[in-house]
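Asks: fold the stuff below for me.
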Amino acid sequence: MMQPLEQYFKENNGRLINKWQNYFDVYERYFAPYRNKEVVILEIGVFHGGSLQMWKSYFGERAKIYGIDINPRCKELEEANIHIFIGSQSDPIFLQEVKNQIPDIDILIDDGGHTMRQQIVSFEMLFDKVKDNGIYLCEDTMTSYWMEYGGGFKRRGTFIEYAKGFIDSIHAWQSTQKEFKPDSLTTSVASVAFYHGIVVLEKKKIDPPFTLQTGNLSFAPDPPLSKSFWHKMRYTALLLLNKVLRGMRLPGFIWR
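Replies: This next block holds a predicted model:
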């Protein structure tokens, strides 16, 4: 059975919408819980206004829909429950003005210009405007591999390389390195998901993790390791070796 958003898209005779086919499953996975609720949606990249109308239809009459586009003609596409700001998504001053004028956001969709600077600046300026339990979705991230957008495989400065840092941030509680400690993303991102052309962050207040244990032993535990001088020397040497290898970003070494 076709999902509601894909059905709307395929039956659309209104304003133009341009989406990759695989996006609709991702949308449904993250957006369905917000339907028919009082939600605030911000989409960067208005284009011809069709996707704003699609969100309005999908989320229902209680949704407040906001759009951002650099093309001043997009202001003509405003209608009931749809408000559009004109400006550049790579301009921090403009984005701050938008933040000051709208409520906190439940779902943010970056479908704007897709250049590396645009995607990174938008995230750095707007992620903190997303509510706890909200969604930040950046799409068309395949431009991180397209030369005309400043992309390239493992090229420094692309949004994908930038987003790989999100994975580090959500694991930072476990770091033992002084230069790598929990940051604002560590305490506010519940999950990061990568799809073809899309990166999704689920926002949630995160406390330091801890382990739990229940149940009974199935067999006797192994005897404790020897505390002999040579064992301690071997263990110390292993730590020192791995510290050097870590500093050089080389694979670790484990004695078997």
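
Asks: could you use CA atoms for every contact and neighbour count after this?
Replies: Will do.

Asks: can you tell me the closest non-neighbouring residue to residue 163?
Replies: Counting by C-alpha to C-alpha, 6 or more residues apart in numbering, residue 163 lies nearest to residue 199, which is 8.0 Å off, once chain neighbours are set aside.

Asks: wasn't that neighbour part of a helix?
Replies: No: looking at residue 199 with DSSP: H, G, I helix; E, B strand; the rest coil, it is strand, so not inside a helix.

Asks: residue 34 contacts residue 60, doesn't it?
Replies: No: with contact defined as C-alpha atoms under 8 Å, residue 34 does not reach residue 60; the gap is 9.5 Å.

Asks: follow-up on the earlier one: how many residues are close by the residue nearest to residue 163?
Replies: Using other C-alpha atoms under 10 Å, the number of residues around residue 199 comes to 20.

Asks: equivalent analysis for residue 78, please.
Replies: 17.

Asks: returning to what we had before: now do the contacts for the residue nearest to residue 163.
Replies: Residues counted as contacts of residue 199 (C-alpha atoms under 8 Å, 6 or more residues apart in numbering) are 137, 138, 139, 141, 163, 192, 193.

Asks: what about the helices in this structure?
Replies: 4-11, 23-31, 50-59, 92-101, 116-126, 159-170, 229-247 (DSSP state H).

Asks: just these: most buried one?
Replies: helix 50-59 (a mean of 20; mean count of other C-alpha atoms under 10 Å).

Asks: tell me what that helix is packed against?
Replies: Applying 3 or more C-alpha pairs under 8 Å, 6 or more residues apart in numbering; DSSP states H and E, one finds that helix 50-59 contacts helix 4-11, strand 64-69.

Asks: next, the second sequence, to be compared with the first:
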Amino acid sequence: MHGYAQFLNHKGRPIHKGANYFAAYERHFGPYINRPITFLEIGAGNGGSSEFWKGYFGPLARIVTLDISPACKEFEDEQVAVRIGDQSDPAFLQSVLDEFGPPDLILDDGSHIMAHVQASFDYLYPRMSRNGVYMVEDMHTAYWDEYGGGLRRPESFAERFKSFVDDLNVRFVRENDGSVKELGAYSISAYESIFVIEKANFINKQMMYLGDRSRRVNMGAD
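Replies: Sure, this is the predicted structure:
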């Protein structure tokens, strides 16, 4: 995993990551390396993260970092843009979209407060690239009261993420009261402290039965 090796050799501004995160990064972000993408990072930290992602994705990636602290503006360079604002403010988020267009990848590593995570997702997910990846990390906070989380607490993003299983399978829900909605994704993945939603512009959902049916062993099976 080249990203983990890059992380271990990082000498720049401070960066804080779980070692187990890098398997998820490689699986979901790896295919975008050296491609012309817009990567939206919520939460600048101490600036080491944007340095890392710049090196990880390569020179074709545009890194856009959002943070509420004006001091983070100093992390800008020729490839990294920093915009100051509240991740839960729709007007601020729209101004970022107006400037940079729909992100291909979104990483929420911001406040980790459940209300903020929910607000960012609700606004950005429908407006990102139709083939994009939305990742929320440090979701151990979804189980902590001080972040608005807690085990099976409705406000927790972990509970919201669990409902995405139903959303993925909405066309099979026979008695839908309207609470199950099309997610516009083809995959969701959960790791310790990380949730990932992968979108798809088109998904062929046709059920196909192929082969010589006369050769079935179990004639009652589909």
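
Asks: report the TM-score for the pair.
Replies: TM-score of the superposed chains, computed with TM-score structural alignment, normalised by the length of the second structure, equals 0.92; 218 aligned residues with a C-alpha RMSD of 1.6 Å.

Asks: same list (the helices and strands packed on helix 50-59 of the first structure) but as a markdown table, adding distance to residue 233 of the first structure.
Replies: Shown next, in a markdown table, are these (distance: least, C-alpha to C-alpha, whole Å):
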| stretch | distance to residue 233 of the first structure |
| --- | --- |
| helix 4-11 | 63 |
| strand 64-69 | 61 |
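
Asks: and those: which comes nearest residue 244 of the first structure?
Replies: Distance to residue 244 of the first structure, taken as C-alpha to C-alpha, is lowest for strand 64-69 among these, at 48.1 Å.

Asks: can you spell out which helices and strands pack onto the closest one?
Replies: strand 40-44, helix 50-59, strand 82-86.

Asks: so where in the second structure does it end up aligned?
Replies: Using TM-score structural alignment, strand 64-69 of the first structure corresponds to residues 62-67 of the second structure.

Asks: the matching stretch vs the first structure, average distance?
Replies: Compared with the first structure after the fit, stretch 62-67 of the second structure shows a mean deviation of 0.3 Å (mean C-alpha distance after the TM-score superposition for the first structure).

Asks: contacts for that stretch next, please.
Replies: So stretch 62-67 of the second structure is contacted by 36-44, 50, 53-54, 79-87, 110 (C-alpha under 8 Å, 6+ apart).

Asks: ok, the residue nearest the centre of the first structure - contacts?
Replies: Closest to where the C-alpha atoms of the first structure average out (C-alpha atoms, centre = their mean) is residue 201, at 3.1 Å. Neighbour list for residue 201 of the first structure: 135, 136, 137, 189, 190, 191, 192, 193 [criterion: C-alpha under 8 Å, 6+ apart].

Asks: what's the closest of those to residue 126 of the first structure?
Replies: Among the contacts of residue 201 of the first structure, and counting by C-alpha to C-alpha, the member closest to residue 126 of the first structure is residue 136, at 9.1 Å.

Asks: looking at the helices of the first structure, which is nearest to residue 211 of the first structure?
Replies: Closest approach to residue 211 of the first structure among the helices of the first structure (C-alpha to C-alpha): helix 159-170, 16.2 Å.

Asks: the closest one vs the second structure - mean distance after superposition?
Replies: Mean deviation for helix 159-170 of the first structure: 1.0 Å (mean C-alpha distance after the TM-score superposition for the first structure).

Asks: ok, and what's touching that helix?
Replies: Counting by C-alpha under 8 Å, 6+ apart, 116-117, 119-120, 141, 144, 154-155, 182-183, 185-187, 189-192, 199 sit against helix 159-170 of the first structure.

Asks: buried subset of those?
Replies: 116-117, 119-120, 141, 144, 182, 185-187, 189-190, 192, 199 (16 or more other C-alpha atoms under 10 Å).

Asks: disregarding flanking residues, what is the spatial nearest neighbour of the alignment partner in the first structure of residue 15 of the second structure?
Replies: Alignment note (TM-score structural alignment): residue 15 of the second structure maps to residue 17 of the first structure. Closest residue to residue 17 of the first structure apart from its sequence neighbours, by C-alpha to C-alpha, 6+ apart: residue 50 at 4.8 Å.

Asks: residue in the second structure matching that neighbour?
Replies: Residue 50 of the first structure maps onto residue 48 in the second structure, with residues paired by TM-score structural alignment.

Asks: check contacts around that match.
Replies: By C-alpha under 8 Å, 6+ apart, the neighbours of residue 48 of the second structure are 12, 13, 14, 15.

Asks: how close does it get to residue 15 of the second structure?
Replies: 4 Å (C-alpha to C-alpha, to the nearest Å).

Asks: next, show the common contact partners of these two.
Replies: Here residue 48 of the second structure and residue 15 have no joint contacts, going by C-alpha under 8 Å, 6+ apart.

Asks: from residue 176 of the first structure, how far out is the residue lying closest to residue 16 of the first structure once chain neighbours are set aside?
Replies: Of all residues not flanking residue 16 of the first structure in the chain, residue 50 sits nearest, at 4.9 Å (C-alpha to C-alpha, 6+ apart). From residue 50 of the first structure across to residue 176 of the first structure, the span is 49 Å (C-alpha to C-alpha).

Asks: what does residue 7 of the first structure give?
Replies: 49 Å.

Asks: can you name the residues of the second structure that stretch 189-205 of the first structure overlays?
Replies: The aligned range for stretch 189-205 of the first structure in the second structure is 185-201, by TM-score structural alignment.

Asks: typed the wrong thing, it's stretch 162-169 of the first structure
Replies: Mapped onto the second structure using TM-score structural alignment, stretch 162-169 of the first structure covers residues 160-167.

Asks: against residue 1 of the second structure, how distant is the closest residue to residue 191 of the second structure other than its chain neighbours?
Replies: With C-alpha to C-alpha, 6+ apart as the criterion, residue 191 of the second structure has its nearest non-adjacent residue at 7.5 Å, and that residue is residue 24. Residue 24 of the second structure is 11 Å from residue 1 of the second structure, where distance means C-alpha to C-alpha.

Asks: got any residues that touch both of these two?
Replies: Residues touching both residue 24 of the second structure and residue 1 by C-alpha under 8 Å, 6+ apart: none at all.
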